[in-house]
Structures are given as C-alpha cells and as structure tokens.
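S.K.: Here is a sequence together with a model predicted from it:
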Amino acid sequence: MKMVFRWYGEGNDTVTLEQIKHIPGVEGIVWALHHLPAGAEWPMADILAYKELVEPYGFHLEVVESVNVHEDIKLGLPSRDLYIENYKRTIERLAKVGAKVICYNFMPVFDWVRTDLFKELEDGSTAMFYEKLKVDAMNPLELVAKINENPEFTMPGWEPERLKHLSSVFDAYREVTEEDLWNNLQYFLEQIIPVAELNGIKMAIHPDDPPWSIFGLPKIMTGADSIRRLLKLVDNPYNGVTLCSGSLSARPDNNIAAMVREFADRIPFAHIRNIRLYENGDFIETSHKASDGTVDICDIVKAYHENGFTGYVRPDHGRHIWGEQCRPGYGLYDRALGIMYLWGIWDSLERSKRGTM
C-alpha cells in the first residue's frame, strides 16, 4: 500500500509540508485546488504552481481529492454538458503532473454532515460527531450556519458561495429520485471514464457520508449493493471506489473488510478511519485503534494485505489532541498516530507472511 496525507494547501492548513515529511512512510500529498468552485476548469498555471510548491519535499501528486462535480450534473440539467467538458479538460491537465486517481463524490448538496465538529471524548480529546435526532429535527440552514462558524478554513462541500443558494438547490432536488441520481451518474461516467482511461487516471467515487438520506435528499452510494451497481454502470477498471471505512461503517450492516475482499481490484484509493457507532444512530470519530470504536480496522488492513493491495491509503480524519488548533478532523498529531497504527498492522502481516514472527 502507498501511504498519502491530505493537505489543504499553503495558508489553508495548519499542518506544513515539512511536518508531513517527518511521518514515516508518507510518499504523496492528497490535494485539490480548493479556491475553485465546483464545475470550474482547473487552470494549468494553478496546477503547476501547486506542483512547484510540493515537489521540493519529495512528495508526488498522484491522488487528487476532490475534483468536485457540479450540482447541475447531479441534477441532470441541460447545462451539465458544459461542466462535464470542464471536467474532461481538468482530467487531461492533471495527467500532466502525474495524477493517477481522482476522488470525487455524487452527494446532493452536502459532501458530509456532522452536528458537532469538536465533541469531547472521554480522554479529553475532541472529534467530529453526528447526532441523528438533531439532524432529523434540524433545518438545513441551521446546519450550514453551524458548520461555517469556523471561518478560518475552507470546508470542502460547505463553500458559502454555493450554499447561499441552498433553498433553490433544495427545490431543484424536490422531484429527483434515487433512480434519477443513478441515471445522472451513469451519464457523467459514460463521458468521463473514456477520457480518464486515455489519461491513465482512475476515477474513485467516495461513499455518502452518512450513508442514508438526510433532509429528504436522495443518496445512492451507501453499501455493497450500491458499489456493485456503480461498477456495472461503466464496467471499466478506471471506474472505481474510494472505500471509506468511516463513512460506510455508520451503517451497522456494512462489513468493510468483506467489501475490500470483494472489490479490491476496483479500489484505487482508501480512507481508513474508525468511528464509534451508538444504538440510536449517533456516531463519533475515534482514534484508529480498533478497540476505541466499532470498526474492525485490523481486519480491514488484513483484507487489503491479503489482496496484495498496491493502491493509495490515507488515515482520513483524526481527533484533535494535545491542544492542537486545526481544521476539524485534519490536524497533524492524531492522523500521524493513525498512520503508524496502520503501518504497525501492515508490517506485522508482512513479517507473518515471511514467517519471521
């Protein structure tokens, strides 16, 4: 497996490239041009500027997260063709700097939902938390205000420019069913995947977070059945999945290790993180240590190892520990600890395979 680390860019992240360089085994930066709105064509000058910033530290730029999909594509509006053409040109430009994977999602309106970005855990650390009853009773505009209480950083999927038209976007989705969303995803993939294949870039869809409908919006990437359907929409190795253990594990019937074993050859990129799931549907993000949550991180890593996984992995979200003031879920310390936990499991499996334990 190839270890990578998500970085939001200079001036938009409390973590530095120099600090990331100190984490053993990290070889690449997971990146994006966060100042551009969804649907924009990425300028080559901006891409090259990012490359020049990262290259001196020895990191590659092989994983891009995310090239966001414009809402008109998800809604299936006539204007989607313009945004799809922009997407194609962006793919072509990203290939010029060595990109191999693009992580994206097809979630209506919100890329992710939490009700508390800094919920305190028993040990005094804080983490992102989802309270089901609160979401069920909440007006989406309240949620937008809460998420954007932290104005120092861009919050991907929660950009104020996009969400200021929230009411009209919700109106547009009022008649959109899950089948409509599937059809619109197929239309997008049928045009994008040939361009991605030609440029050697694998498209890897991220599951819905959380994996169920909220605020009446359709959700389609929620478990193994939906992954099977996705892979058949355009049956091509360049149509794949970013398998996120945290997002999918919010549904107790999702077995992530089983998904790894079934879909390993179509997972170019993986997010590995832990959550603690409560019986009432709430969940909170925890350390990567398996016993701290309800996700069997050990078996997930074992499943990747069994399949000779050579794709990209990142530790995904972490807690906020040791007084670190950082972007919610994206500090340095707990993600670095998570990386070392994952390497520890992987190294043990390697030694066992060689019979040296």
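M.R.: On my side now, so go ahead.

S.K.: Could you use CA atoms for every contact and neighbour count after this?
M.R.: OK.

S.K.: mind listing the strands for this structure?
M.R.: Secondary structure of the chain, counting by DSSP state E: strands at 2-6, 26-31, 60-65, 101-104, 116-120, 126-130, 202-205, 239-244, 269-271, 275-277, 283-285, 312-314.

S.K.: Including distance to Ala224 and mean neighbour count, could these go into TSV?
M.R.: Below are the strands of the chain laid out as TSV (distance: least, CA to CA, whole Å; neighbours: other CA atoms under 10 Å):
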stretch	distance to Ala224	mean neighbour count
strand 2-6	24	22
strand 26-31	25	22
strand 60-65	22	22
strand 101-104	18	25
strand 116-120	28	18
strand 126-130	22	23
strand 202-205	13	25
strand 239-244	10	26
strand 269-271	15	24
strand 275-277	19	22
strand 283-285	20	24
strand 312-314	20	24
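
S.K.: Let's have those in TSV, adding distance to Pro156.
M.R.: Shown next, in TSV, are these (distance: least, CA to CA, whole Å):
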stretch	distance to Pro156
strand 2-6	12
strand 26-31	12
strand 60-65	10
strand 101-104	11
strand 116-120	14
strand 126-130	15
strand 202-205	16
strand 239-244	17
strand 269-271	16
strand 275-277	21
strand 283-285	18
strand 312-314	17
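
S.K.: Comparison target below:
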Amino acid sequence: MKESWRWYGPLDKILLGEIAQTGATGIVTALHEVPYGEVWQRETIASRKADIEAAGFDWVVVESLPIHERIKRNEGDLSGLFANYRQSMANLAAEGIYTICYNFMPLLDWTRTDLAAPVARGGSCLRFSAPKMAALELFMLGRDAARNDYLPEVITEAERWFQASSDDERAVLMNSVMAGLPGAYERYDADGLKTALKLYEGIDRTALRGHMQRFLEEVVPAAEELGMRFCVHPDDPPRDILGLPRIVSDADDIGWLLEAVDSPANGLTLCAGSLGANPKNDVPAIARRFASRIHFAHLRNVKKDADGSFEEAAHLTGDTDMVDLVAALLQEEQRRRDAGDSAWEIPFRPDHGHELLDDASRNTHPGYPLVGRMRGLAELRGVIAGLSYAGTAAS
C-alpha cells in the first residue's frame, strides 16, 4: 500500500519538508484556490506537481476535483460546467495524474460540531454531537422538520444546550459545522445557510441519485478514454443532515452508484471513518465486497454513541477492526498483482487524527494535524508490516 499524506498546498501550515519526515511518499492534494466550476489549467497543475516532486514525493491522488453545486442540483444548462470538468480531467491526465477522489454531498463536506473535543490521555479530536447538531437545525436555523431526524432525548438535550448557550458558543458551533468545507472559500452564517438550503428544496434522495447518475454518465466515459480512476468518497456523517439527502452512506448506496455506470473507472474511496460512523456498516465486509473497485483508502476510526453522536478515535482503537480492514486491502492488492494489474497498489492516507503535543499551536486545517496523523501513519505502517510478514511466513 502506498503511504500518502493530504496536503493543502500553499494553504497548508504543514510544509512538504515536514511531511517528508513522516515517511509518507505520496501526496494527496488539489488546487484548492481554483473556484468551483473553473478549469484547472495544465500549467498550474504542472507547477504544483513540480513542487511536490522537488520535495521527493509523487502526486498520487487528486482530492478533490470539486463538483459545482449546480451539478448536484441539476440546475440549468450544465454543458459548460461538464465541459470544464472534463477539460480539468484531461489536463490532469496530461501531467500523469490519474486518480480523482470526489464526493457528492450537497452543500457541505464533512460535518462536525466540535473541532477540539478532549480525549482521555490528552489532546483533542473532532466530534459530531447529535444534540448540538439538532440545536443548530431546530433552534438556530428554525428547521422544525428536523424533529423527525433525531431521537426525542436528543431533542431534549438540544433544547437544554441551546437555552444555556451564549451567542459566542452558538457562533463556535456554526463555525465548526462550516470547517469541513475545503479550500479558502467563504463560510455560511445562519442566514446564509438558510438561503443556501432553499436552493435544495424539493430535491429528495431519488432526485439526487438521478443527478449523480447524470454526473457519472458525463465524466466516466472521459475517464475511461484518459485511463483515469474516479473514486467517490462516502458521506460524512453517513446520514441526512439539514434536510439534505445523503446517498453514499452504506453498502446498498455504494452498490447502486457502482452499477449506475458500471465501469472500472467508476470506483470507491474506502473511507473507514465515514462508513464506520453508520452503525449498520461492517467496514471490512464492505471493503471485501467492493474490493476490485477501491482506488484509494482513507484509514481512520470512530467511536459511536447510542444517540447518533461519534468522535474520531485513535486509528487502531475505534469501533472498526482496522487490522481486518487492512488485511482486506492487502488481499486485494495481492489479487491484482497475481492478475498482472500494473495499478495494483492502493494509495492510502492516515485520515484525520488527534491533535497531540504541539499540534494545537500550529493552527492547521481542522482534523489534519502533523503529530496526530504521523502517529496514525506509524500505527498503520506497523499493521501493514505485521500482516505482510505473517503472509510471507505463511506462504
């Protein structure tokens, strides 16, 4: 497996020279400064790639080439946006970059309510609190329909938190929910979020699936011609929020989208944390079921609560059996090698991570600390080495 690291380019507080000291050899990044819908120019791609290679890395995955919200809403004449997207793909392929991770989450990317929840032995983690999210939906946004989305006891706790909270605490909650948006774009306040949500009125799960299928039909044939691999990132959290449908949350969803445009170029980013936050998901089983279509992996872990809350756990100590999951990925790599597949290696990155030691002083992108991810990478490297040795010894 290819050890990789997410880097936010010039926006990142962590330098490539520091990443080199983690032992990772691949970089996962994007042109976060380019507005959604515009073409990624080949010259800009080449320049970013040259910086990465000069530091001793390969640019192994684009994460992500974002999808304009109008495409997700299937709004108006989309021919120009699709043409721009395909041109960006062609420009990436011309520079030797062939794997694109993307998501189809409406409006928001990953969503958390707390960016620095304390962990038992020091440090902090990302957390999704169902009561806080319910408080935002019901009492800050006035979305009364959200009462159908939460347990009664969660709503009771949400109202208690809201009544006790200050304006500053509510602002921190809104900022935390907005923090998952990538790049350097303006975040929403409560009024702005209400306005943005209105644009999705009437778009239910069935409609959004249709919009996603249209997107795939527009780009997967181009990916096939270019020799590229698309890999969808599951929803995070894997549940509807803010009244917005989420359609990549479990094995059934994944099966649907891979069959909607049935091509090896239409694949999966196996995100252990996103899938692991859904209590019904058996993540190693999902990995084995869809192994041949996994083009990229995010390895992290979560610990779930009964009320729908969850938080980022250490990479080896959450609810998902990480050793079994890594074993599934190594088995798939071996199958590809045996079949003579030149693209047998699965790039992975240690996703998220606890803020440890001096991480908090760096003010990095939430969830992407240096020390915490380096700890995760070291633990995963040990698992991979142990499983690989055991396999060699057994043979």
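M.R.: Cool, the structure landed. Values in this document were obtained by computation on a predicted structure and should not be read as measured data.

S.K.: re the thing from before, of the strands of structure 1, which approaches Arg162 of structure 1 most closely?
M.R.: Checking the strands of structure 1 against Arg162 of structure 1 by CA to CA gives strand 101-104 as the closest, at 17.0 Å.

S.K.: Report the mean positional deviation between the closest one and structure 2 in the superposed frame.
M.R.: When structure 2 is superposed, strand 101-104 of structure 1 averages 0.6 Å from its matched positions, counting by mean CA distance after the TM-score superposition for structure 1.

S.K.: what span of structure 2 lines up against that strand?
M.R.: Mapping strand 101-104 of structure 1 onto structure 2 (TM-score structural alignment) gives residues 99-102.

S.K.: got the contact list for that stretch?
M.R.: Stretch 99-102 of structure 2 is contacted from outside by 60-67, 228-233, 269, 295-296, using CA atoms under 8 Å, 6 or more residues apart in numbering.

S.K.: The strands of structure 1: which one's closest to Gln186 of structure 1?
M.R.: So among these, strand 239-244 is nearest, using CA to CA, at 10.9 Å.

S.K.: What residues does Phe128 of structure 2 make contact with?
M.R.: 111-114, 309-311.

S.K.: what's the distance between the equivalent of it over in structure 1 and Ile284 of structure 1?
M.R.: The alignment partner of Phe128 of structure 2 in structure 1, by TM-score structural alignment, is Tyr130. From Tyr130 of structure 1 across to Ile284 of structure 1, the span is 6 Å (CA to CA, to the nearest Å).

S.K.: just the helices in the stretch 51-200 of structure 2 please.
M.R.: Applying DSSP state H, counting those that start in this stretch to the stretch 51-200 of structure 2 gives helices spanning 69-73, 79-94, 130-135, 152-164, 167-178, 190-198.

S.K.: Include mean neighbour count and distance to Val323 of structure 2 when you put these into CSV, please.
M.R.: Formatted as CSV, those follow (neighbours: other CA atoms under 10 Å; distance: least, CA to CA, whole Å):
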stretch, mean neighbour count, distance to Val323 of structure 2
helix 69-73, 20, 36
helix 79-94, 18, 34
helix 130-135, 26, 29
helix 152-164, 16, 33
helix 167-178, 17, 31
helix 190-198, 13, 40
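
S.K.: Might you report the residue contacts of the residue most central in space within structure 1?
M.R.: Among the residues of structure 1, the one closest to the centroid is His206, at 5.4 Å (CA atoms, centre = their mean). Counting by CA under 8 Å, 6+ apart, His206 of structure 1 touches 103-106, 221, 241-244.

S.K.: Now with 10 Å, please.
M.R.: Each residue near His206 of structure 1 by CA atoms under 10 Å, 6 or more residues apart in numbering is listed here: 65-66, 103-107, 111, 221-222, 240-244, 247-248, 269-271.

S.K.: could you give me the residues in structure 2 that stretch 216-225 of structure 1 aligns onto?
M.R.: Going by TM-score structural alignment, stretch 216-225 of structure 1 sits over residues 243-252 in structure 2.

S.K.: and the matching stretch, how far apart are its ends?
M.R.: Start-to-end, stretch 243-252 of structure 2 (CA to CA) is 21 Å.

S.K.: Enumerate the positions of it that are buried.
M.R.: Neighbour-count burial for stretch 243-252 of structure 2, with 16 or more other CA atoms under 10 Å as criterion, is recorded at 243-251.

S.K.: and the spatially closest residue to Leu108 of structure 2 that is not a sequence neighbour, how many residues sit next to it?
M.R.: Closest residue to Leu108 of structure 2 apart from its sequence neighbours, by CA to CA, 6 or more residues apart in numbering: Leu181 at 6.3 Å. Look at Leu181 of structure 2: counted by other CA atoms under 10 Å, it has 15 neighbours.

S.K.: try Pro237 of structure 2
M.R.: Using other CA under 10 Å: Pro237 of structure 2 sits among 24 other residues.

S.K.: In contact with it, which residues?
M.R.: 105, 109-112, 128, 246, 249, 273-278, 308-310.
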